[in-house]
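>>> Structure here, sequence nowhere to be found:
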């Protein structure tokens, strides 16, 4: 990922927030010389600098044969930025751009089929997302029909070895431009644009580094 130092983010609290906002990642692996991408919800755990992801895939998914090095992409909010929003648009001949936040987590992918571990992942994922939609489905380990469903999935974990985060939020622009863009994005009908505005406003007081 191209990463001008202006847009480098190193605070792992920012990663916590990205995954908390959207834990549906893109998992990239390589098999027989071909890149494969799978899109999966994950459980995220961080203890200091140590980060681990967990989830499950269908037993029929070929990715389960690609244990080893992988890349997990955490997608943050993103938004189109019109040059018409910049106060200095004419004198600086501003052009359109795209603001966004993203994290790349490189690590080692492992798979497992332990029934108890699989049940725990299904239960924790469902608890998290059922609550978010106002429902109350639960995985019940004492129900044979629920346990039987575990035979169709394989669990995975990723021990993250390297974290790269890019928060491109107009940090290379004068403060007035950053304020103007965040104000426009904050009133957008698009949720991702409003979320981008929040990230921008959280960083407006930060010093502007060189590109």
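Structure received. These numbers come from a predicted model, not from an experiment.
>>> Every contact and neighbour count from this point should use C-alpha atoms.
Will do.
>>> Please enumerate the strands of this protein.
Along the chain, counting by DSSP state E, strands occupy 8-9, 24-31, 34-41, 43-47, 50-58, 68-81, 97-112, 153-168.
>>> would CSV of these with mean neighbour count be doable?
As requested, the strands of the chain are exported to CSV (neighbours: other CA atoms under 10 Å):
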stretch, mean neighbour count
strand 8-9, 16
strand 24-31, 18
strand 34-41, 13
strand 43-47, 14
strand 50-58, 19
strand 68-81, 20
strand 97-112, 19
strand 153-168, 20
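>>> Could you save those strands as JSON lines and add columns showing distance to residue 201?
Formatted as JSON lines, these follow (distance: least, CA to CA, whole Å):
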{"stretch": "strand 8-9", "distance to residue 201": "15"}
{"stretch": "strand 24-31", "distance to residue 201": "25"}
{"stretch": "strand 34-41", "distance to residue 201": "28"}
{"stretch": "strand 43-47", "distance to residue 201": "25"}
{"stretch": "strand 50-58", "distance to residue 201": "27"}
{"stretch": "strand 68-81", "distance to residue 201": "14"}
{"stretch": "strand 97-112", "distance to residue 201": "13"}
{"stretch": "strand 153-168", "distance to residue 201": "13"}
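>>> Residue 146 contacts residue 152, doesn't it?
No. Checked against CA atoms under 8 Å, the pair residue 146 and residue 152 is beyond contact range at 11.0 Å.
>>> picking that back up, and residue 190, which of the strands of the chain is closest to it?
strand 68-81 (8.6 Å; CA to CA).
>>> The closest one to strand 97-112, inter-axis angle?
Calculated by axes from the mean of the first three to the mean of the last three CA atoms, to 10 degrees, strand 68-81 forms an angle of 160 degrees with strand 97-112.
>>> Pasting the second one now:
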């Protein structure tokens, strides 16, 4: 991913938090069949200075077989984004642009076969998203039905070998323009725009404070 220095994020804690908030990602790999991209919910952990992602695929999905052969993949997570009009700037002699947030992780892959690990991951995934959804379904299923479901999926562990995080949020503008964009988004009420404002404030360059 092309990342000018001004939009590069290296704070691993912030990156992990971003992924947790935008955990429905895109898993991309290359094989003899070409380039494959699919979309899955992910869990994320941190091991030292390394991020680890977990997801599961349907047994009938050929992507897991491709991953078991190449053992390499890229995971992409995207967050809030918005069109930026020149009218937000102090100087009208400008052109439109787009503010956005994204994380790309290059990963080594591992197919998880241990039944206990798979069960633990499934419990964790359900509990995580049920809590976020506010529904708290208790995952109480008949054992044979549950075992059949687990046999129909494949869990993948993806250990990041590199992580690129790009928060392009008007940091390349001058101070007046930067704060003018923040002022504009402070007036907005949509979830996307409020979250974009949050990331602008979290990554405000020191020169603008």
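Received the coordinates, thanks. Just so we're clear, the structure is a prediction, and the values are computed from it rather than from any experiment.
>>> Nearest approach to residue 192 of structure 1 belongs to which of the strands of structure 1?
Using CA to CA, the nearest of the strands of structure 1 to residue 192 of structure 1 is strand 68-81, at 4.9 Å.
>>> helices or strands next to the closest one in the packing?
Counting contacts by 3 or more CA pairs under 8 Å, 6 or more residues apart in numbering; DSSP states H and E, strand 68-81 of structure 1 packs against helix 12-21, strand 24-31, strand 97-112, helix 191-203.
>>> Just send these back as TSV, with distance to residue 123 of structure 1 too.
Output for these, formatted as TSV (distance: least, CA to CA, whole Å):
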stretch	distance to residue 123 of structure 1
helix 12-21	18
strand 24-31	17
strand 97-112	16
helix 191-203	28
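>>> can you tell which of these is closest to residue 159 of structure 1?
Per CA to CA, nearest to residue 159 of structure 1 of these: strand 97-112, 5.4 Å.
>>> average distance between the closest one and structure 2?
Aligned to structure 2 and superposed, strand 97-112 of structure 1 gives a mean residue distance of 1.0 Å (mean CA distance after the TM-score superposition for structure 1).
>>> Residue range in structure 2 corresponding to that strand, please.
Aligning strand 97-112 of structure 1 against structure 2 (TM-score structural alignment) gives residues 97-112.
>>> Okay, buried residues for the longest helix anywhere in structure 1 please.
Ranked by residue count and defined by DSSP state H, the top helix of structure 1 is helix 115-132. Across helix 115-132 of structure 1, burial judged by 16 or more other CA atoms under 10 Å covers 115, 118, 119, 121, 122, 123, 124, 125, 126, 127.
>>> isn't the first one right up against residue 149?
No. Applying CA under 8 Å as the test, residue 115 of structure 1 and residue 149 come out as separate, 10.4 Å apart.
>>> re earlier: can you tell me which of the helices and strands packed on strand 68-81 of structure 1 comes nearest to residue 77 of structure 1?
helix 191-203 (4.9 Å).
>>> So which elements touch that closest one?
Judged by 3+ CA pairs under 8 Å, 6+ apart, helix 191-203 of structure 1 is in contact with strand 68-81, strand 97-112, helix 175-186.
>>> Between the helices and strands packed on strand 68-81 of structure 1, which one is closest to residue 158 of structure 1.
Taking CA to CA, strand 97-112 is the member of those nearest to residue 158 of structure 1, at 4.6 Å.
>>> Contacts for that closest one, please.
Residues outside strand 97-112 of structure 1 that contact it (CA atoms under 8 Å, 6 or more residues apart in numbering): 15, 18, 64, 66-83, 154-170, 196.
>>> I'd guessed residue 166 of structure 2 sits against residue 6; true?
No. Between residue 166 of structure 2 and residue 6 there is no contact under CA under 8 Å: 9.1 Å.
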